[in-house]
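# sequence first, predicted model second:
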Amino acid sequence: MKNTKYDFKSIIDRHDTNCLKWDLFDDDVPMWVADMDFKVAPAIEKAIQKRASHPIYGYTLIPDELFEAYINWWDSRYNFKMSKENMAYSIGVMPSISSMIRCLTDEGDNILIQSPVYHVFFYFIQDNNRNVIENELIYENGQYSIDFEDLDEKLSDVEMMILCNPQNPVGKIWSSEDLKHIGELCRKHDVVLISDEIHCDLTNPGLKYNPFETSSDYDKVITCLSPSKSFNIAGFQSSIVHSKNGELLEKIKTQMQLDNSSACNVFATTAVIAAYEESEEWLDELRKVLYENRQTVKRYLAEELPVVKLVEGDATYLLWLDCSALNVHSKILGEFLRSNQGLFLSPGHEFGECGKDFLRMNVACPEELLMDGLRRLKAGIIALKNISNGL
């Protein structure tokens, strides 16, 4: 955007801050892990600085105001009515899901996910000695959809389904009709459904996601929510789980206490309340910036690198790039881009083998950095083609 109230242009040097994205590996342009290279909303920074000025950082209670912030946000933006008695605090969505896997399924059980999907789902299922069952999404004419016939068949032999809504990495907002159909099939087969909605706020301007619980009346559902992606505050480790099913929620609370994942970071509540109560304008401007970055990538690929296609998406700052025309496995392509250009994109096979022809690109960064990444992508693919051609 040419004129913005907030600063989405400054490049912030994140080196030497113990930053996972910039300090873990020696890459020039890391565009992989899902955090943003933008300053946080001023209200969050101000609130954290105020709390930091108090010189004691001991154990922290979770105030009612935090739950009220969640409740008001989802009610006003998505007409999703929640109540405190149906909520539980957690240090993060994935720790919550890991706890739910342990307390709601047994070792050896089958858990269904819809690939290509967030790769950590695979790890947590397997690390907890459960089996991954994949309901592969249908990719046709550059768009993704759900294979409901396959889903119906596979749900007959699973105990749990983990849904990603909006979907990471393909950026799809699932329709209310799709979600209602999923709920009907889960009810038919008596399957517990976990809905990971962590990317829900990061939709294209003019679009809103559909919360599962406003689209389906199925009762064995747990929704995972967090401001960490929306406001770039993952380091504070804060989320909630919501379920109207009291029996499920009590089991989850007990397991999270056993896993020590329900304690609160001393700065977490401060950051979350400032995000939801004072930073809505910043978020809506961010969404416009992310959409423009998406359009920049689309134009660049069409004009400079037509061999790579952008999969059209509705949400997230994670772009799914169709590299099938290169006929190179994503593992090889990703490794070459890193070694040849210092560009780190996520190889698509990590999200399921059906993603082997794709790369995932994080575009939540200033335009200058985005263009650097795109130029490196082009240069790397040209270099790889020259090597393949023996030049």
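Looks like it came in fine. Fair warning: this is a prediction, and the values are worked out from it, not measured in the lab.

# from here on, contacts and neighbour counts on C-alpha atoms
Fine.

# all the helices of the stretch 151-300 of the chain, residue numbers only.
Listed in chain order, the helices of the stretch 151-300 of the chain (DSSP state H, counting those that start in this stretch) span 176-189, 212-215, 246-258, 268-278, 280-304.

# next SSE downstream of the longest one?
Moving toward the C-terminus from helix 280-304, the first helix or strand encountered (DSSP states H and E) is strand 309-310.

# got the buried residues for stretch 304-319?
305, 308-319 (16 or more other C-alpha atoms under 10 Å).

# can you check stretch 175-183 too?
Those would be Ser175, Ser176, Asp178, Leu179, Lys180, His181, Ile182, Gly183, for stretch 175-183 by 16+ other C-alpha under 10 Å.

# alright, now check it against this:
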Amino acid sequence: MNYNFDEIINRNGTDSVKWDGVEGRWGRNDLIPMWVADMDFRTAPFVIEALKKRLEHEVLGYTFACKEWAASIIHWLKERHGWSVTEEMLTFTPGIVRGLAFAIHCFTEKGDKVMVMPPVYHPFFLVAQKNEREVVFSPLVLRNGQYYIDFDRFRRDVQGCKILILSNPHNPGGRVWTKEELSQIADICQETGTLVISDEIHADLTLPPYKHPTFALTSEKARMNSLVFMSPSKAFNMPGLASSYVIIENEELLRRFRTYMEASEFCEGHLFAYLSVAAAYSHGTEWLDQVIAYIKGNVDFTENYLREHIPAVKMIRPQASYLIFLDCRELGLNQESLNRLFVERAHLALNDGTTFGKEGEGFMRLNVACPRATLEQALKQLERAVNNE
């Protein structure tokens, strides 16, 4: 069937962080929200139907994972990513950021070094800092419109780090790392004794013609020295269900992490956490292919609009996901003035680029997972703001 992603859905009044949280954050409610990384499309209908069907039985008692949970993950990873895993390798986590925090507690002590590569998804370093770990920042290099890893610097910076938190694909830049890059990361981290935590939440939103390389599949060193976190929450628009999982192939790492998780029952999901994953992975291929095509169309639309109407604003074209890092440095504004331009003149709510580290200065992150009409209106408002109309 054909799904309608042009439908404009009113999300106000649903306790939405993205929509209802605008006034609390910016002190006004006349902004188009294009910040928080969820989609303004309906959650995949087969997920909604699975939840409705369960609610027909009007007893919401204690539950455990349905057998379809693990089976659907195993099938999805094999069909979509060519990764053969077993049920024993899977551990439920109540969201990926929480999973990262659990891994930091499990494998490091206070004062240990944790490395990130900014600009990068800010909870990576905020969670580490708030848990009293020392964060090592090893910046990416922006070259020819894409981010790259400076491996000479990487090798120096990772010395003494207990953990590397890798954004794979990259957020906010949307870069799909190559197998060669990931294999080089694995080689260096194996030499330095640095455990790699690969956040692959955007993997299923990789845009054609790119293919997502799962970190653990790039080499034997990667497979034996990594925790790979995944979830259908981004791809099928259900992050409010806080359902993700981690794949660990190294038996000793798995034993340590599973023991930590079970000690506080962190690996126990709620009723809908398991059902939603099983529904998404069992019935989601066609829906996901269509939403990816629509997102790619929005990326193309944004790129063309900026080139034709706002040439001073460039974009890093994402190879995965619906997040676009806008390069606004040609406007000649400091970050405070840039934020004012977007909020007070364009009436848009985007993520400040410096949220992702000081390397994001002069940038803004735009979420294009919305109906094309909404995106067009937002870009028109930005055009008028930039041109002082």
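Perfect, thanks for sending it. Predicted model, so just to flag it, every value in this text is computed and none were measured.

# where does the TM-score land?
In this superposition the chains share a TM-score of 0.95, using TM-score structural alignment, normalised by the length of the second structure; 381 aligned residues with a C-alpha RMSD of 1.5 Å.

# which ones are touching the equivalent of Ile273 of the first structure over in the second structure?
Here Ile273 of the first structure is matched to Ala278 in the second structure, going by TM-score structural alignment. Counting by C-alpha atoms under 8 Å, 6 or more residues apart in numbering, Ala278 of the second structure touches Glu68, Trp69, Ala70, Ala71, Ser72, Ile73.

# swap in 7 Å and give it another go.
Glu68, Trp69, Ser72 (C-alpha atoms under 7 Å, 6 or more residues apart in numbering).

# next one: Ile163 of the second structure
Here Ile163 of the second structure is in contact with Val114, Met115, Thr194, Leu195, Val196 (criterion: C-alpha under 7 Å, 6+ apart).

# how far away is it from Arg80 of the second structure?
28 Å (C-alpha to C-alpha, to the nearest Å).

# over in the first structure, see which of the contacts of Ala278 of the second structure survive.
Contacts from these that recur in the first structure, judged by both residues aligned by TM-score structural alignment, their matches' C-alpha atoms under 7 Å, are Trp69, Ser72.

# among the contacts of Ala278 of the second structure, who's most crowded?
The most crowded member of those, judged by other C-alpha atoms under 10 Å, is Trp69 (20 neighbours).

# what about the alignment partner in the first structure of that residue, is that helix, strand or coil?
When the first structure is aligned by TM-score structural alignment, the residue opposite Trp69 of the second structure is Leu66. Under the three-state scheme (DSSP: H, G, I helix; E, B strand; the rest coil), Leu66 of the first structure adopts helix.

# Leu66 of the first structure against Thr269, yeah?
Yes - with contacts counted by C-alpha atoms under 7 Å, Leu66 of the first structure reaches Thr269, the gap being 6.2 Å.

# please enumerate the strands of the stretch 1-150 of the first structure.
Assigned by DSSP state E, counting those that start in this stretch, the stretch 1-150 of the first structure shows strands spanning 29-31, 87-90, 110-113, 131-134, 138-140, 143-145.

# mean neighbour count, the ones you listed: which tops it?
strand 110-113 (a mean of 24; mean count of other C-alpha atoms under 10 Å).

# the second structure: matching residues for that strand?
Against the second structure, strand 110-113 of the first structure falls on residues 113-116 (TM-score structural alignment).

# the matching stretch: average distance to aligned residues in the first structure?
Overlaying the first structure shows stretch 113-116 of the second structure at a mean distance of 0.7 Å from the equivalent residues (mean C-alpha distance after the TM-score superposition for the first structure).

# who touches that stretch?
125, 133-138, 158, 160-166.

# same check, this time on stretch 142-154 of the second structure
Ser138, Leu140, Val141, Gly173, Arg175, Ile316.

# the first structure: which residue goes with the third one?
The equivalent of Val141 of the second structure in the first structure is Ile138 (alignment by TM-score structural alignment).

# how about the last one?
Under the alignment (TM-score structural alignment), Ile316 of the second structure pairs with Val311 of the first structure.

# state the distance from its match to Phe358 of the first structure.
10 Å.

# got any residues that touch both of the two?
Contacts common to Val311 of the first structure and Phe358, judged by C-alpha under 7 Å, 6+ apart, are Trp320, Leu321, Asp322.

# pretty sure the first one sits in a strand.
The reference is to Trp320 of the first structure. Yes - residue state for Trp320 of the first structure (three-state DSSP) corresponds to a strand.

# list the contacts for it?
Here Trp320 of the first structure is in contact with Pro169, Val170, Leu310, Val311, Phe358, Leu359, Arg360, Met361 (criterion: C-alpha under 7 Å, 6+ apart).

# try it again at 6 Å.
The neighbours of Trp320 of the first structure, taking C-alpha atoms under 6 Å, 6 or more residues apart in numbering as the test, are Val170, Val311, Leu359, Arg360.

# most neighbours, which of these?
The most crowded member of the contacts of Trp320 of the first structure, judged by other C-alpha under 10 Å, is Leu359 (30 neighbours).

# and the gap between the equivalent of Arg153 of the second structure over in the first structure and Ala271 of the first structure?
Counting by TM-score structural alignment, Arg153 of the second structure lines up with Asp150 in the first structure. Applying C-alpha to C-alpha, the value for Asp150 of the first structure to Ala271 of the first structure is 42 Å.

# those two: who's more crowded?
Using other C-alpha under 10 Å, the more surrounded residue of Asp150 of the first structure and Ala271 is Ala271, with 24 against 13.

# what's the local residue count around the closest residue to the more buried one other than its chain neighbours?
When the adjacent residues along the chain are set aside, Ala271 of the first structure lies closest to Ile44, with 5.5 Å between them (C-alpha to C-alpha, 6 or more residues apart in numbering). Ile44 of the first structure: 22 surrounding residues under other C-alpha under 10 Å.
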